[in-house]
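Chemist: Sequence first, then the predicted structure:
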Amino acid sequence: MTTVDSTRVFLLPDLGEGLTEAEIVQWRVAVGDEVTVDQVVVEVETAKAVVDVPCPYAGRVVALHGAAGEVRPVGQPLVTVAPLDAAPTEPAGHATYREEERAGSGNVLIGYGTGHGPGRRRRRSRLTVAPEPTRPAPVPAAAPVATTPAVPGGGDPSTRGGSPVISPIVRRLAREHGIDATALHGTGPGGVVRRADVEAALAATGPAAGTGSPTTVTAVPDPGPATGVEDLVIPLTGVRKVIADKLSRSRREIPEVTIWVDVDATGLLATRAAINAASPDQPVSILALMARICLSGLRRFPQLNARVDGEAQRIVQSAGVHLGIAAQTDWGLVVPVLRDAQRLTTAELGAALAETTAAARAGTLPPARLTGGTFTLNNYGVFGVDGSTPIINHPEAALLGIGRIVDKPWVVDGQLAVRKVTQLSLTFDHRVCDGGVAGGFLRHVADCVEQPALLIANV
């Protein structure tokens, strides 16, 4: 916080996790409004989450620094506030902005400090992290997820009557193209209008339906016959940009190798059925059982539960297994982490996986839950594919992939039978180990899948 005469300028605080900037999603106040201590004044989006930023002092807003969609660096002015007894005039050179839309936030999680600069009347406050379940990163091709069809109280008139439109990003996209979002058929839960619904309306009506957004849809010269079709230009920002940067870095730095094996998962499915029959109130998934098997494998082969510190030229093996679970969301791939997963029982793993993946898809996980993994489990079989050569989640050293489980002919005791078969793949960093370790780990995992009783000797 800095002061200018009797006014005080609130700076964009340190949002943690090494974040250096944030994009303004929407202002919660306008110039002339009175604000109280810890009142949320702006909603910003970082590469990790959507964040509600509260003002640490009271007064009257005399300037808003930045418009919706503008990226602001940490430490730069956000709001200028004057004492209530001061004239509500705008300081020279300060731009002011108004946002037409206002919407409620999602579940509030506490965790970040505001990180003010030095000042005489510095007040300790906190920043509420509110990853809104209805808002993805600002990538036009992704569709936001709504965890509830209920419309936040108050808010924009576009949420009253017709189809509910919860996300401010969706409302802004519709407004820019002259589309009444509430008149659209929402494909989200409870009929919520998603970004994909607005984009479908744009595709159906063509460029005449709105003014056109130069950052979203751009017409390019067509060397062939005129078709009236426009290219879709998708800015690489927000979560999508972070994913792209991280995967690119992984490919540049890690000499990865992928090995795979087909396994008979019939026994694993039978084991899961027996567990769930005995404890129907605590059911476990195949993913939970695979997590348990991976933990057993990492106990035998800790070389894979590691990372390479390139600057120090050393390999660091983690004392605990912080298990990452690759989860596909409507705004990109995320890898939430179960810390010290080796301490959890199989039932606890099942419950933690269900809660974590649901929260990841809803966008309600805090940034701290999306970093710090040491080994990742990727169930790409849910997409109906058998195999994959995935990219390692940097800076981890290995990733186990699980393909779909399907009926296949299999030789059992010299006789041909129909069995439940899946393909397991292990992608590993060749710097941390050689093929003997990687092959030993994958073989142990495969043996436990085929004979779950082998796990008893390692639990």
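Modeler: Cool, the structure landed.

Chemist: Could you use CA atoms for every contact and neighbour count after this?
Modeler: Will do.

Chemist: Give me the number of neighbouring residues for Arg194.
Modeler: Per other Cα atoms under 10 Å, the neighbour tally for Arg194 reads 29.

Chemist: Gly154 versus that one, what's the distance?
Modeler: 20 Å (Cα to Cα, to the nearest Å).

Chemist: Can you point out the buried residues in the helix or strand hosting Trp260?
Modeler: Assigned by DSSP states H and E, Trp260 belongs to strand 256-264. Along strand 256-264, these residues count as buried under the neighbour rule (16 or more other Cα atoms under 10 Å): Glu256, Val257, Thr258, Trp260, Val263, Asp264.

Chemist: chain center to the helix or strand that comes right after it, what's the gap?
Modeler: Note on strand 256-264: by DSSP H and E, the next helix or strand toward the C-terminus is helix 266-278. Distance, stretch centre to chain centre, for helix 266-278: 32 Å (Cα atoms, centre = their mean, to the nearest Å).

Chemist: Contacts for helix 266-278, please.
Modeler: For helix 266-278, the external contacting residues (Cα atoms under 8 Å, 6 or more residues apart in numbering) are 282-286, 289, 419-421, 449-452.

Chemist: what's the next secondary structure element after it?
Modeler: Next helix or strand after helix 266-278 toward the C-terminus (DSSP H and E): helix 286-300.

Chemist: Any chance you could list what contacts that next one?
Modeler: By Cα under 8 Å, 6+ apart, the surrounding residues in contact with helix 286-300 are 268-269, 272, 304-305, 321, 341-342, 346, 349-350, 353, 377, 379, 441-442, 444-445, 448-449, 455, 458-459.

Chemist: here comes the other one, which I'd like you to weigh against the first:
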Amino acid sequence: MSERVFLLPDLGEGLTEAEIVQWRVAVGDIVTVDQTVVEVETAKAVVDVPCPYAGRVVALHGAEGEARPVGQPLITVAEPVADGAGAGATEPAGHAVYREEERAGSGNVLIGYGTGHGGSRRRRRSRLAPAAHAPGATAPAAGAAHAGPVSRPAASPAPVLAAPVPDTAPAVPALVISPIVRRLAREHGVDLSTLRGSGPGGVVRRADVEAAAGALADAARAGTAGSAARLAVVPDLPAASPAQPAGQVGLAQDVVIPLTGIRKAIADKLSRSRREIPEVTIWVDADATALLETRAAINAAHPDRPVSILALLARICLSGLRRYPQLNARVDTEGQRIIQSAGVHLGIAAQTDRGLVVPVLRDADRLTTAELAAELAATTAAARAGELPPARLTGGSFTLNNYGVFGVDGSTPIINHPEAALLGVGRIVDKPWVVDGQLAVRKVTQLSLTFDHRVCDGGVAGGFLRHVADCVEQPALLIAAV
């Protein structure tokens, strides 16, 4: 058999590496063209990677949790031998299909979009399939650690996982759909193969993993967990002290969290923002009573197309950026110029289980309020599920951050580099407010604008924030601004 090495493809958007989250195949498995072989996490999303070759898996380059650079070997596949290729050569049953797919080829591998054929999930072969079609090959389940001994080489920059020894009773893999669930299990040391999912068809849900993680933590505190709790920890001991004896519990321990993946991307981007951007934050309190009443009236008239407060705030921001385009910009430090974007690519800060992400709504200024509300709901849901491709998480020109959902009134947020401004919205609460000379209880929120002082001065920034506050207090002004 001739071997073909599939390299980790170009991830785009300046991404240079990806962390292996979970292998979907094992050494000895038969794969088809465009079958998903590995799930990886970039600094922007968790995505599946399909293989453009068909044949038998010879080697997996890299272990789960390891970061692989773009362009480095990811998986080696041995192509089936054609009939009569050598004396006594035979072709295992079913290889004609793989050969035909290989002749058809595959398009360019693009993470999150497949390789041009589509439907790779439908063609994915079960890793529990009998090995009759692949003599000498085994197909261990995800919980292969419980299926029998595994031979592994010593650690190296690019380890190759050896084929496991066949077992007559392989473990059944856990049914897990969400990459967030798999990551949560890995972070808390929960073996998914030991869980019985509470979801439809036995699918393991986040609540199942959290319950198992809580049980592990309780067992560890009781001194009975032993080696079951596999959190990466460093003993809280002096540098010259010997290592803590294996199995010893009860000592204070520091939890070590590797700065990788999206956490590293957040750290790098925010650090760069603070180094490069001379930012200023201004804020104002606004009476949002009329805004809430406007939303209630819209939703009463169109119950099938509800509009959120965030959508109305986004509409107000778009109105302000039409009047003050200086804030819809970025600074090109190499070219020594300020570039104002032709369209408003609105970023929405969203907190997810993987960290803070900012999905982007392209050309948001071209959307109606109803379209804006629908797009916001779909985009934030996809971001929290980790389903957005990397292209949807870059290229913003202005960011809206609703930190009021955390129950706080104000903030001085860091600008999402390389953008020039960010509007923050605090919680809406009852406060005493003067209306027509009389004291009343109103729904009040705090609005803050953080802006790059290189693109504008206080007059522009103050004018934008005042326009936003006026529209929050009198939504009818939006009609006059169109």
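Modeler: Cool, got the structure. Everything numeric in this text was worked out from a predicted model, so none of it was measured.

Chemist: Tell me how the two chains score on TM-score.
Modeler: Here the TM-score for the pair of chains, by TM-score structural alignment, normalised by the length of the first structure, is 0.78; 394 aligned residues with a Cα RMSD of 3.1 Å.

Chemist: Just the buried ones from the contacts of helix 266-278 of the first structure, in PyMOL syntax?
Modeler: The following PyMOL line selects those of the contacts of helix 266-278 of the first structure that are buried, judged by 16+ other Cα under 10 Å:
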select buried, resi 283+284+285+286+289+419+420+421+449+450+451+452
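
Chemist: Need the max-distance pair from the contacts of helix 266-278 of the first structure.
Modeler: Every pair in these was compared (Cα to Cα); the two farthest apart turn out to be Gln282 and Arg419, at 26.9 Å.

Chemist: Can you give me the buried ones in stretch 18-27 of the second structure?
Modeler: Buried residues in stretch 18-27 of the second structure, counted by 16+ other Cα under 10 Å: Ala18, Glu19, Ile20, Val21, Gln22, Trp23, Arg24, Val25, Ala26, Val27.

Chemist: With distance to Ile166 of the first structure added, can I get the buried residues of strand 256-264 of the first structure in TSV?
Modeler: Conversion of those to TSV gives the following (distance: Cα to Cα, whole Å):
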residue	distance to Ile166 of the first structure
Glu256	42
Val257	44
Thr258	43
Trp260	44
Val263	45
Asp264	46
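
Chemist: Going by distance to Ala174 of the first structure, which of the residues you listed wins?
Modeler: Glu256 (43.4 Å).

Chemist: Residue in the second structure paired with the closest one?
Modeler: By TM-score structural alignment, Glu256 of the first structure lines up with Glu279 in the second structure.

Chemist: wait, what's in contact with its match?
Modeler: Applying Cα under 8 Å, 6+ apart, the residues near Glu279 of the second structure are Ile415, Thr450, Phe451, Asp452, His453.

Chemist: how much space between it and Arg295 of the second structure?
Modeler: Distance from Glu279 of the second structure to Arg295 of the second structure, counting by Cα to Cα: 33 Å.

Chemist: Ok, Pro278 of the second structure next?
Modeler: Counting by Cα to Cα, the gap from Pro278 of the second structure to Arg295 of the second structure is 36 Å.

Chemist: who has more neighbours, these two?
Modeler: Taking neighbours as other Cα under 10 Å, Pro278 of the second structure and Arg295 compare with Arg295 leading, 18 against 13.

Chemist: Return the residue of the second structure aligned against Thr46 of the first structure.
Modeler: Mapped onto the second structure by TM-score structural alignment, Thr46 of the first structure lines up with Thr42.

Chemist: excluding its backbone neighbours, what's nearest its match?
Modeler: Ala18 (4.6 Å; Cα to Cα, 6 or more residues apart in numbering).

Chemist: Show the contacting residues for that neighbour.
Modeler: Residues in contact with Ala18 of the second structure (Cα under 8 Å, 6+ apart) are Val40, Glu41, Thr42, Ala43, Ala67, Arg68, Pro69, Val70, Gly261.

Chemist: Ser318 of the first structure now?
Modeler: Residues near Ser318 of the first structure by Cα under 8 Å, 6+ apart: Asn305, Ala306, Thr374.

Chemist: quick one: it from Glu396 of the first structure, how far?
Modeler: Remark: distance between Ser318 of the first structure and Glu396 of the first structure (Cα to Cα) = 10 Å.

Chemist: go on, Val61 of the first structure?
Modeler: Distance of Val61 of the first structure to Glu396 of the first structure, given as Cα to Cα: 46 Å.
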